[in-house]
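Student: Give me a 3D structure for the following:
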Amino acid sequence: MILNVFIIKFIPYTEIDWETYMKHISIYKKGIYNYTKLEGPTGPCVYPAGFVYIYSTMYSITNKGKNLKMAQYIFSMIYIFNLMLVLNIYRKSKRVPIYFLILISITSYRVHSIYVLRMFNDTLSILLLHIGLNFLLYQRYTLSSIFLSLALSVKMNILLYFPAYGIILVLSKGIEYGILQAFLMLFIQVILGLSFLLESAPAYLNRAFQLGRQFDYKWTVNWRFVSPVLFSSRGFHVALLALHLTFLTYFICGVWIRKCNLSIWSMLYRRVSSIKMDANDIMSCMFISNFLGVMFARSLHYQFYVWYYYSIPFLLWTAYPPGHPFYKLFGRTNFKLLIWGLIEYCWNVYPSTVVSSLTLNACHCVILIGLLYPLLNLKKEKTKIAKLN
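Tutor: The predicted structure follows:
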């Protein structure tokens, strides 16, 4: 909190999207619900209805967005609340050393900037996500679904968690329960977006859930080392999507389901579930699912860092535990600190460079290689059992 106050008082505020957010809301406040008319200095409103309602509250509290200090202090409190949720998640896990959690709490200028200097909506979607994840760890599935859906209503990046969340629900409670929770989340989206859907459903759906959105090369953090032509090409986007889906399928079928001694078909057709997933199992599924989406994203902008910043310690300690064949090379604490430090460095280079983007992808690859080991290990164990039989 003290660090946030210091930043607010002594680091100059730089306008990026706050003015645009407030412009969107000012148009909405006039009774205009057609999403194609919600325009601002840096572009149209491309976020679902939850974003509009939350920033409408901000609009009122901060004198139509003019009281920037008030807005910054609000986001400072959001930062603290989110950090408390993250620390409780790690308390349930007990996998990451406490000193490292303290380290990530007081470092990262980029993350503090995203919260208290930029006030991006990514911070709000992540806050709601972490509330939902806390409920999930306590097996309060309905409350978890509500908050995950609310998080999605602020920004679409939360969809990256949904494959893992679906698997967790089906493994824990069965396919019927999973379907019911999916309908609940869909119902929340419809209710939140109802006024916009009634005004112009195509406009709302195309803007708020725009899956084919094209990103600007000048803001990319992760693909600076490719040419602008390749970056914008459809083939490049399709290749990234294929890689994302391939690795996601590997983890779903080869690690998460197989760990429960099930196949995809037996999981779907079970009538009663007796599988209990502990905190580390749940966190592994959720954080890896999101990490794969980040790693193979078409472009990462600076505010996207909060999408996975708080999961990096867990991913590092999960990827290279004692007994891993690469533990001596990648598993030592000092090496994990190095990887974390390099990732932090890459996100603080502005504008991004060929070196910073290559380094970021290399660090992601190191984490992914470690995370793939359970899949390889399970195959080896299955081979040994087959030979014994």
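
Student: CA only for contacts and neighbour counts going forward, please
Tutor: Fine.

Student: Can you name the secondary structure element that comes next after the helix or strand containing Tyr59?
Tutor: Following DSSP states H and E, the helix or strand that holds Tyr59 is helix 49-61. Using DSSP H and E, the next helix or strand after helix 49-61 towards the C-terminus is helix 68-93.

Student: Now that next one: buried residues?
Tutor: By neighbour count, and taking 16 or more other Cα atoms under 10 Å as the criterion, the buried residues in helix 68-93 are 68-69, 71-76, 78-79, 82-83, 85-87, 89-90, 93.

Student: tell me what that helix is packed against?
Tutor: If you count contacts as 3 or more Cα pairs under 8 Å, 6 or more residues apart in numbering; DSSP states H and E, helix 68-93 packs onto helix 2-10, helix 122-137, helix 279-295.

Student: could you redo the last one with a cut-off of 6 Å?
Tutor: In terms of contacts (3 or more Cα pairs under 6 Å, 6 or more residues apart in numbering; DSSP states H and E), helix 68-93 is not packed against any helix or strand.

Student: report the angle between the axes of that helix and helix 122-137?
Tutor: Our comparison of helix 68-93 with helix 122-137, counting by axes from the mean of the first three to the mean of the last three Cα atoms, to 10 degrees, yields an angle of 30 degrees.

Student: re the thing from before, name the residues of the helix holding Tyr59 that are buried.
Tutor: In terms of neighbour count (16+ other Cα under 10 Å), helix 49-61 has its buried residues at Ala49, Gly50, Phe51, Val52, Tyr53, Tyr55, Ser56, Met58, Tyr59.

Student: and the nearest residue to the last one once chain neighbours are set aside, how many residues sit next to it?
Tutor: The one in question is Tyr59. Leaving aside its sequence neighbours, Tyr59 sits nearest to Gly65 (Cα to Cα, 6 or more residues apart in numbering; 5.1 Å). Here the number of neighbours of Gly65 (other Cα atoms under 10 Å) works out to 22.

Student: For Gly65, give its distance to His24.
Tutor: Using Cα to Cα, to the nearest Å, we find Gly65 at a distance of 11 Å from His24.

Student: ok, now Tyr161?
Tutor: According to Cα to Cα, Tyr161 stands 28 Å off from His24.

Student: When those two are compared, which one has more neighbours?
Tutor: Neighbour comparison, Tyr161 and His24: the larger count goes to His24, with 24 against 21 (by other Cα under 10 Å).

Student: For the more buried one, which residues are in contact?
Tutor: Taking Cα atoms under 6 Å, 6 or more residues apart in numbering, we find His24 in contact with Leu38, Glu39.

Student: how much space is there between it and Gly40?
Tutor: The gap separating His24 from Gly40 is 6 Å, by Cα to Cα.

Student: One more, please, to line up against the first structure:
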Amino acid sequence: MKHLYRTLSQPIYDVPHIFLLLLFETALTSLVVSHIPYTEIDWVAYMQEVSAYQNGERDYVNIRGDTGPLVYPAGFLYLYSWLKTLASNAAAAGRASMESGDDFLELDGSTSPIAIRKIQWVFVVLYLVNSVVVTALYQRVLSGMRQKQRQRDEQNCSFSALVWTWRFAMGITCLSKRIHSIFVLRLFNDAPAMLLLYLSMYLFACCDAWALGCVVFSLAVSIKMNVLLFAPGLLLLLLQRNGSLLGTIRHLAICAVVQIVLGWPFLSTYPVSYIKKAFEFDRVGVGVTFVPFGYIGLVGEEMVECIHGSAKTG
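Tutor: Sure, this is the predicted structure:
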């Protein structure tokens, strides 16, 4: 039994393990879509915002849905415009249900049950691709651990236990109720944004493709600005990778150019409105909402005074 335990931890069994995980993911996600009711939260608002954009509106202040004004960058509009087209085509194919009043908001049928079910299956594909990318990142780390172990020229039970622990961690990622919900039951834009983020990580870590990775990272930001929370880590990695400030600035410029190109229809017409609404830097995330605003202001003032004092003494 001990021999089998160590044998199955060998690299040759990594691919079958990953295949079984993805097969399980496919079956589980399909069951979720088929048996758990869709939860309407933001999809109708997304379609309302996209419709305003498709009707020619370029002022972000005037692009809004039931949940309020649009607060996502331009990449969101482009992606969900495509999804709206898919949804409308699906609704047109089932026009009988539309005529019975399903499409009560008249958004080209994009909010009818038939349309939403079609988009759910699109998000199933996105979820499975996301699982492949995340699993590849896990596998990259495992390969690095194996390489270090080979340098020590030993293969003991403790390392086999580490391999199985890592595989177990990979399996746990398949069981997240929240991630399944975000992707296939809520259709949130977090889903494609995080997929692109993980893909950029894969390009950085596994392909050494830093320029392309920066493009993909910026595309993720263009769908949901929350991805910028990863920017400090990316900045550190770029500084380590380039070894110089100039090379880092070049990669950051790639990210900036992507944002300018995607946002140009809005930047060239209502730039202040776009920057203010698409990148609401004044919003406080849920991670710090427990801190009183007065305390945040006090801490901010103290930090400014400390920095100013350090500059004087320096």
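
Student: How close are the two chains, by TM-score?
Tutor: Superposed pair, TM-score by TM-score structural alignment, normalised by the length of structure 2: 0.69. Supporting alignment: 230 aligned residues with a Cα RMSD of 2.0 Å.

Student: re earlier: kindly calculate the angle that the helix holding Tyr59 of structure 1 makes with helix 68-93.
Tutor: Using the same axes, to 10 degrees, helix 49-61 of structure 1 lies at 130 degrees relative to helix 68-93.

Student: quick one: helix 49-61 of structure 1 aligns where in structure 2?
Tutor: Residues 74-86 of structure 2 are where helix 49-61 of structure 1 aligns, with TM-score structural alignment as the criterion.

Student: for stretch 338-357 of structure 1, same thing?
Tutor: Using TM-score structural alignment, stretch 338-357 of structure 1 lines up with nothing in structure 2.

Student: Which residue comes closest to Tyr138 of structure 2 once chain neighbours are left out?
Tutor: Taking Cα to Cα, 6+ apart, and ignoring the residues beside it in sequence, Tyr138 of structure 2 has Met170 as its nearest neighbour in space, at 7.0 Å.

Student: Aligned to the one you found, what sits in structure 1?
Tutor: Counting by TM-score structural alignment, which is the criterion used here, Met170 of structure 2 corresponds to Leu101 in structure 1.

Student: and if you look at Tyr202 of structure 2?
Tutor: Under the alignment (TM-score structural alignment), Tyr202 of structure 2 pairs with Asn134 in structure 1.

Student: what about its match, neighbour count?
Tutor: Look at Asn134 of structure 1: counted by other Cα under 10 Å, it has 20 neighbours.

Student: If we ignore the residues flanking it in sequence, what's nearest it?
Tutor: Using Cα to Cα, 6+ apart and skipping residues adjacent in sequence, the residue nearest Asn134 of structure 1 is Ile89, 6.3 Å away.

Student: Could you find the counterpart of Ala182 of structure 1 in structure 2?
Tutor: Under the alignment (TM-score structural alignment), Ala182 of structure 1 maps onto Leu252.

Student: Once you drop chain neighbours, what's closest to its match?
Tutor: If the residues on either side of it in the chain are set aside, Leu252 of structure 2 comes closest to Cys214, at 7.5 Å by Cα to Cα, 6+ apart.

Student: same question, Tyr73 of structure 1
Tutor: Computed as Cα to Cα, 6+ apart, the closest residue to Tyr73 of structure 1 that is not its neighbour in sequence is Val116, at 7.2 Å.

Student: what residue of structure 2 matches up with that neighbour?
Tutor: Residue mapping for Val116 of structure 1 onto structure 2 gives Val184, with TM-score structural alignment as the criterion.

Student: secondary structure class for its match?
Tutor: When the structure is reduced to helix, strand and coil (DSSP: H, G, I helix; E, B strand; the rest coil), Val184 of structure 2 reads as helix.

Student: tally of neighbours for it?
Tutor: 27.

Student: How about Glu381 of structure 1?
Tutor: Under the neighbour criterion other Cα under 10 Å, Glu381 of structure 1 is assigned a count of 11.

Student: That one corresponds to which position in structure 2?
Tutor: Matched to structure 2 by TM-score structural alignment, Glu381 of structure 1 sits unpaired.

Student: contacting residues for Glu381 of structure 1?
Tutor: Not one residue lies near Glu381 of structure 1 by Cα under 6 Å, 6+ apart.

Student: same thing with Phe51 of structure 1?
Tutor: Val154.

Student: Can you tell me which helices and strands the one helix or strand the residue nearest to Tyr138 of structure 2 maps to packs against?
Tutor: Assignment of secondary structure by DSSP H and E places Met170 of structure 2 within helix 157-172. In terms of contacts (3+ Cα pairs under 6 Å, 6+ apart), helix 157-172 of structure 2 is packed against no helix or strand at all.

Student: Check which element follows that helix along the chain.
Tutor: The helix or strand immediately downstream of helix 157-172 of structure 2 is helix 177-180, counting by DSSP H and E.

Student: what distance separates stretch 260-268 of structure 2 from the centre of its chain?
Tutor: Centroid displacement of stretch 260-268 of structure 2 relative to its chain, using Cα atoms, centre = their mean, to the nearest Å, is 22 Å.

Student: Next, the buried residues of that stretch.
Tutor: Leu262, Gly263, Phe266, Leu267.

Student: which position in structure 1 aligns with the first one?
Tutor: Leu262 of structure 2 maps onto Leu192 of structure 1 when the alignment is built from TM-score structural alignment.

Student: ditto for Leu28 of structure 2
Tutor: Structural correspondence for Leu28 of structure 2 with respect to structure 1 (TM-score structural alignment): Leu3.

Student: Just give me the neighbour total for its match.
Tutor: Leu3 of structure 1, neighbours per other Cα under 10 Å, totals 13.

Student: Can you report how many residues lie near Trp223 of structure 1?
Tutor: For Trp223 of structure 1, the count of nearby residues is 24 (other Cα under 10 Å).

Student: buried stuff in the helix holding Met170 of structure 2?
Tutor: Buried residues in helix 157-172 of structure 2, counting neighbours by 16+ other Cα under 10 Å, are found at Phe159, Ser160, Val163, Trp164, Trp166, Arg167, Met170, Gly171.

Student: do the same with stretch 242-259 of structure 2
Tutor: With the criterion 16+ other Cα under 10 Å, stretch 242-259 of structure 2 contains buried residues Thr248, His251, Leu252, Ile254, Cys255, Val258, Gln259.

Student: Adding secondary structure and distance to Gln147 of structure 2 as columns, could you present those residues in TSV?
Tutor: Formatted as TSV, these follow (DSSP: H, G, I helix; E, B strand; the rest coil; distance: Cα to Cα, whole Å):
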residue	secondary structure	distance to Gln147 of structure 2
Thr248	helix	29
His251	helix	30
Leu252	helix	32
Ile254	helix	33
Cys255	helix	33
Val258	helix	36
Gln259	helix	38
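
Student: Looking at these, which one is closest to Tyr38 of structure 2?
Tutor: Here the nearest of the buried residues of stretch 242-259 of structure 2 to Tyr38 of structure 2, counting by Cα to Cα, is Gln259; it sits at 32.5 Å.
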